[in-house]
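Undergrad: Let me see the structure of the following:
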Amino acid sequence: MDAAAATTFHHHRRKDKVVVIMGATGSGKSRLSLDLSTLFFPFSEILNSDKMQVYSGLDITTNKIPLHQRRGVVHHLLGDVDPSAGEFSPSDFRHRAGEIISDVTNRRKLPIIVGGSNSFIHALLVERFDPELNVFDTESSSPSSLVISSELRYNCCFLWLDVSFPVLSEYLIKRVDDMLDSGMVDELAQFFDPDATEEMNRTGLRKAIGVPELDRFFKEHPPGSIKDEDRVRKGAYKEAVRAIKDNTCKLSKKQIRKILRLKRAGWDLQRIDATVAFTAALTSDDSWSDIWERQVLEPSVKIVNRFLME
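TA: All right, here's what the predicted structure looks like:
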């Protein structure tokens, strides 16, 4: 094949189709991915793009979907990376996830990418990725770092799950309480390393929300030194929990800003408003599941079906 023919082939090659579910933390991405995968079962597989959930360990703290709730759907890069191997970078994700997508599509199945780490999603999807540039760094003095390419290496169907921030923040606060009730403190007590350096705390799984906040608490009150009922009454514990909730809400705001930047850059994000369903869930309205199906799942299925028919 001569150079001109090769160039023509590159520009006209058929790109693999992928579905990408985006949204802030806690916005229902995992639920939607499972709902869609179940409907398209066994022709779809899920690829996790959450930068904390890629690591093994801290399943409660990172809010991984338990195995028994995965409905038999194959999940990739969900707890697959050894945290002791060091930072799993956007470049690492681009390489590993790219291989997985090739494998899934070669088996004539549909990859569904789901996760809140927009830096991972950007690194994976853009045609040309420069690991030296942080396109989401709005404080950078370099104009080139603010340019987000709309030239993508896959044929993407973007579903953006959006929840009004007041409702989402209320849900996130409740979710932290549920995670604490599920054993998050004990999980983090076992993970606690009194000898961890500041440098170690800035890399990999140790950056997960909950780790630094409770590390500070454990340094004052080492695990096992006091009874659980005494620990809960400690002001330092309440302060740590408050910090976890505040930082979770701050993360969701940051993620929403990144999504809006991608949309402004020309990414064709199809917004699905899940606010009514979340409001119903927060008020223990038994109809919330019906609302979810009607206002979130059904429009998502229509969008994906239309995409697959193109």
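
Undergrad: drop to CA atoms for contacts and neighbour counts, all remaining ones
TA: OK.

Undergrad: Verify the contact between residue 76 and residue 50 for me.
TA: No. Here residue 76 lies out of contact with residue 50, judged by CA atoms under 8 Å, at a distance of 11.2 Å.

Undergrad: Give me the more crowded residue out of those two.
TA: Taking neighbours as other CA atoms under 10 Å, residue 76 and residue 50 compare with residue 50 leading, 22 against 19.

Undergrad: contacting residues for the closest residue to that one other than its chain neighbours?
TA: Among residues not flanking residue 50 along the chain, residue 115 sits closest, at 4.5 Å (CA to CA, 6 or more residues apart in numbering). Residue 115 is in contact with 21-23, 29-30, 48-50, counting by CA atoms under 8 Å, 6 or more residues apart in numbering.

Undergrad: how about 6 Å then?
TA: Contacts here follow CA atoms under 6 Å, 6 or more residues apart in numbering; on that basis residue 115 touches 48-50.

Undergrad: separation between it and residue 291?
TA: Look at residue 115 and residue 291: by CA to CA, to the nearest Å, they are 23 Å apart.

Undergrad: Kindly report the same for residue 64.
TA: Using CA to CA, residue 64 is found at 24 Å from residue 291.

Undergrad: tell me which element the nearest residue in space to residue 74 that is not next to it in sequence falls in.
TA: Spatial nearest neighbour of residue 74, chain neighbours left out: residue 45 (5.2 Å); criterion: CA to CA, 6+ apart. Secondary structure from DSSP states H and E places residue 45 in strand 44-48.

Undergrad: From the contact counts, what lies against that strand?
TA: For strand 44-48, the helices and strands in contact under the criterion 3 or more CA pairs under 6 Å, 6 or more residues apart in numbering; DSSP states H and E are strand 75-76, strand 110-114.

Undergrad: So the residue nearest to residue 194 when sequence neighbours are not counted, which state does it fall into?
TA: Excluding its sequence neighbours, the residue lying closest to residue 194 (CA to CA, 6+ apart) is residue 219, at 6.9 Å. Under the three-state scheme (DSSP: H, G, I helix; E, B strand; the rest coil), residue 219 adopts helix.

Undergrad: here's the other one to compare against:
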Amino acid sequence: MPHSTMLQHCNATPPRRHPKVLVILGATGAGKSKLSVDMASTFFPNSEIINSDKIQLYRGLDITTNKMTLSQQLGVTHHLLGQLDPVNSVSPSEFRSLGSAIIADIFARRRLPIIVGGSNSLIYALLVKRFDPDCDVFNGSKPDPVSSELRYNCCFIWVDVFLPVLNEYLNKRVDSMLNSGMLDELDEFFASPEFDSVSETGLKKAIGVPEFKKYLTNDCTNFEEDLYEEAVRNVKENTCQLAKRQMGKIQRLREGKWDLRRIDATAAFKAAMGLDGEKAARIWERQVVETSVKIVNRFLKDE
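TA: This next block holds a predicted model:
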């Protein structure tokens, strides 16, 4: 659905009764999407997921942006995941309108909204009671104060992974994405007639696009291997830097009195990278999923 059509149907005013909203946040690659689907498909089947990753909002580059595939979604309804036209980029204020309309609709059907994504600026814009687009609570030497007044009754699950372990995983994930066809996908993206019309502040900012552009659009055949290796290094470095920035923003929210329930997924990631899939699955289920389910069950029972 085009942005304009979606925005026409938005009602930024939440329902009179504050709905309960589950929010799963964390750095890129920390397992937010997997946890959300694990919980929604098995433990909270009356829930629907709202994507809050600012790059995954747009249609296209599914491998490069690491969108969950339909099979990985396990039949759970997802909103704003690859649904928007990449010609236009969505501002935090527009996301606030889109997201609040979807939350109101989910709540009206007596279901549970689950907001999932690593773009903490979008999460902040959506959830605070009074959002000022001119304020920046995350960046600069003296960022604006974080507001703790939220317009929804929120339960926050923070999936955290020890940064050196996460960095190792992210590097491996880039290799896996490349083996899954990321390069061909980017090549088609650059060659597409629609490429020039794609917003410079939206899908073109996906990690992988600027890093591989020189390699994939270079007419010269010399040093191509060097250009490829440089692009891969830059993708890995920029992905790790993104994770670090996201962790810093989560700490800002915590310092701003947001009640974030931290779930440590480090052990599951270590087991997975040790190629012990069964052990990793057991640890994930016991330490991440079961702990999160207990937190959410208490939240839902509280009046």
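
Undergrad: What is the equivalent residue in the second structure for the residue nearest to residue 194 of the first structure?
TA: By TM-score structural alignment, residue 219 of the first structure lines up with residue 217 in the second structure.

Undergrad: ok, its match to residue 156 of the second structure distance?
TA: The gap separating residue 217 of the second structure from residue 156 of the second structure is 43 Å, by CA to CA.

Undergrad: check contacts around the alignment partner in the first structure of residue 111 of the second structure.
TA: When the first structure is aligned by TM-score structural alignment, residue 111 of the second structure is paired with residue 109. Listed by CA under 6 Å, 6+ apart, the contact set of residue 109 of the first structure reads 43-44.

Undergrad: ranges for the strands of the first structure?
TA: 17-23, 44-48, 75-76, 110-114, 155-162, 269-273 (DSSP state E).

Undergrad: Relative to residue 104 of the first structure, which of the ones you listed is closest?
TA: Comparison of the strands of the first structure against residue 104 of the first structure by CA to CA identifies strand 110-114 as nearest, at 6.4 Å.

Undergrad: which one in the first structure is aligned with residue 121 of the second structure?
TA: Alignment note (TM-score structural alignment): residue 121 of the second structure maps to residue 119 of the first structure.

Undergrad: what separates the nearest residue to its match once chain neighbours are set aside from residue 84 of the first structure, distance-wise?
TA: With sequence-adjacent residues excluded and distances taken as CA to CA, 6+ apart, residue 119 of the first structure is closest to residue 90, at 6.7 Å. For residue 90 of the first structure, the distance to residue 84 of the first structure equals 17 Å [CA to CA].

Undergrad: neighbour-wise, which of those two wins?
TA: More neighbours surround residue 90 than the other of residue 90 of the first structure and residue 84, with 21 against 10 (other CA under 10 Å).

Undergrad: Go ahead and confirm that one touches residue 118.
TA: No. Look at residue 90 of the first structure against residue 118 with CA atoms under 6 Å: they stay out of range, at 9.8 Å.

Undergrad: Can you show me the helices along the stretch 151-300 of the second structure?
TA: Along the stretch 151-300 of the second structure, counting by DSSP state H, counting those that start in this stretch, helices occupy 163-179, 182-191, 209-217, 224-255, 266-273, 277-283, 290-301.

Undergrad: Where does the first one end up in the first structure?
TA: Aligning helix 163-179 of the second structure against the first structure (TM-score structural alignment) gives residues 165-181.

Undergrad: average offset between the matching stretch and the second structure?
TA: With mean CA distance after the TM-score superposition for the first structure, stretch 165-181 of the first structure departs from the second structure by a mean of 0.3 Å once superposed.

Undergrad: Show me which residues of that stretch are buried.
TA: Buried positions in stretch 165-181 of the first structure, judged by neighbour count with 16 or more other CA atoms under 10 Å: 168-169, 171-173, 176, 180.

Undergrad: Likewise for stretch 284-302 of the second structure?
TA: Buried residues in stretch 284-302 of the second structure, counted by 16+ other CA under 10 Å: 284-285, 287-289, 292-293, 296, 299.

Undergrad: from the middle of its chain, how far away would it be?
TA: Counting by CA atoms, centre = their mean, to the nearest Å, stretch 284-302 of the second structure is centred 20 Å from the centre of its parent chain.

Undergrad: coming back round to it: same list, the helices of the stretch 151-300 of the second structure, but as JSON lines with distance to residue 140 of the second structure please.
TA: Formatted as JSON lines, the helices of the stretch 151-300 of the second structure follow (distance: least, CA to CA, whole Å):
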{"stretch": "helix 163-179", "distance to residue 140 of the second structure": "23"}
{"stretch": "helix 182-191", "distance to residue 140 of the second structure": "33"}
{"stretch": "helix 209-217", "distance to residue 140 of the second structure": "24"}
{"stretch": "helix 224-255", "distance to residue 140 of the second structure": "12"}
{"stretch": "helix 266-273", "distance to residue 140 of the second structure": "30"}
{"stretch": "helix 277-283", "distance to residue 140 of the second structure": "38"}
{"stretch": "helix 290-301", "distance to residue 140 of the second structure": "33"}
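
Undergrad: Compare the ones you listed and give me the one nearest residue 44 of the second structure.
TA: Shortest distance between residue 44 of the second structure and the helices of the stretch 151-300 of the second structure, using CA to CA, is found for helix 290-301: 8.8 Å.

Undergrad: Count the residues that sit near residue 211 of the first structure.
TA: Residue 211 of the first structure: 22 surrounding residues under other CA under 10 Å.

Undergrad: Can you give me the buried ones in stretch 180-200 of the first structure?
TA: Within stretch 180-200 of the first structure, the residues scored as buried using 16+ other CA under 10 Å are 180, 184-185, 187-189, 192.

Undergrad: now do stretch 11-30 of the first structure
TA: For stretch 11-30 of the first structure, using 16+ other CA under 10 Å, the buried residues are 17-30.

Undergrad: Between the residues you listed, which sits nearest residue 202 of the first structure?
TA: Comparing the buried residues of stretch 11-30 of the first structure against residue 202 of the first structure with CA to CA places residue 25 closest, at 20.3 Å.

Undergrad: residue in the second structure matching the closest one?
TA: If you follow residue 25 of the first structure across to the second structure using TM-score structural alignment, you land on residue 28.

Undergrad: And that match, how close does it get to residue 42 of the second structure?
TA: The gap separating residue 28 of the second structure from residue 42 of the second structure is 24 Å, by CA to CA.

Undergrad: Could you list the residues in contact with the strand holding residue 45 of the first structure?
TA: Applying CA under 6 Å, 6+ apart, the external contacts of strand 44-48 of the first structure come out as 37, 74-78, 109-115.
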